[in-house]
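Visitor: this one's sequence-less:
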């Protein structure tokens, strides 16, 4: 899925920056009026940031769909995860591109055809972006405590919130519906 082609970013821009970018003064009456050249520079920077964020989110989705070659280009060596993991961990042990790829590979081992798709357009504000997704896949077996038969189709949802720095993701907050997944796997 190409985020750029199918989904347009909705940028949540502070009122003052929005007023400068469009030349208005409604929400930012105390902000000095910018010159037309400044408007052009601000608008160009804004468009460049949007395109970069869209490209990074597109690569993020491809990474979770099994294209591990995306990781080095979008994941910072200082990348950290914040998540309530099924093994009881908090995600703090998952570091950098290699750690993320190992975690994704482990997840995909139980669901080899797991496919992530976006439910709604991504949201971005400053150095953060958030995507709401649905994952669907076929259970291959081996999930601890699962009584579902291999071949069972599962679908679950979640939201990824990511912080970007210098063109790479540096921090990741995951909120997924593990209850929905565990119920389908008959693991409760």
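Guide: Great, that's in hand. Predicted model, so just to flag it, every value in this text is computed and none were measured.

Visitor: alpha carbons only for contacts and neighbour counts from here, please
Guide: Will do.

Visitor: which ones are touching the most centrally placed residue in the chain?
Guide: Geometric centre of the chain, nearest residue: residue 160, 4.4 Å, by CA atoms, centre = their mean. Counting by CA atoms under 8 Å, 6 or more residues apart in numbering, residue 160 makes contact with 130-133, 172-175.

Visitor: Below is an additional structure, to be compared with the one above:
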């Protein structure tokens, strides 16, 4: 499941219906000030990932340390690297700027699919590289 999750974030959207519950919810501090509650189900998640990848088309996520699994919860620490393509609100970095940032995903599984997601990412690190502060 976590391998498919990583492939999904790396742009393989065909993974979503197989691993994401229709009841899927997100808990995250979003850059637009939202809390992630508007992101629902596989379609909502794919739309959010697509929006993120629009500014970084070659964005690649990789696992930084082995995942921790406890019952129906899993947590994975990741790194992401990509090339900025432009269009990020408030960013003064030039397109072509390579960025890297880290984060941790915690997921809850139910009936063989991910149903809940908590995201902690180093947004300060990303915004600093984009000269968006």
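Guide: Perfect, I can see it now. Worth saying up front: this structure is predicted, and the values here are computed from it rather than measured.

Visitor: returning to that earlier point: taking the contacts of residue 160 of the first structure one by one, which sit in strands?
Guide: Judged by DSSP state E, those include 130-133, 172-175 as members of strands.

Visitor: Turn the contacts of residue 160 of the first structure into TSV, columns for neighbour count and distance to residue 109 of the first structure.
Guide: Listed next are the contacts of residue 160 of the first structure as TSV, based on neighbours: other CA atoms under 10 Å; distance: CA to CA, whole Å:
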residue	neighbour count	distance to residue 109 of the first structure
130	19	26
131	19	23
132	19	23
133	20	20
172	20	22
173	17	22
174	17	19
175	16	21
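
Visitor: For the first structure, which segments count as helices?
Guide: In the first structure, the helices defined using DSSP state H lie at 3-6, 15-22, 36-64, 71-74, 96-110, 178-184.

Visitor: ok, and for the longest one, which residues are buried?
Guide: Going by neighbour count (16 or more other CA atoms under 10 Å), the buried part of helix 36-64 of the first structure is 39, 42-43, 46, 49-50, 53-54, 56-64.

Visitor: now it: how far from the chain's centre is it?
Guide: Distance of helix 36-64 of the first structure from its chain centroid, counting by CA atoms, centre = their mean, to the nearest Å, is 15 Å.

Visitor: re the thing from before, closest to residue 84 of the first structure out of the helices of the first structure?
Guide: helix 178-184 (9.4 Å; CA to CA).

Visitor: Relative to the first structure, which residues correspond to the longest strand anywhere in the second structure?
Guide: Ranked by number of residues, the top strand in the second structure under DSSP E is strand 98-110. Alignment of strand 98-110 of the second structure against the first structure: residues 153-165, by TM-score structural alignment.
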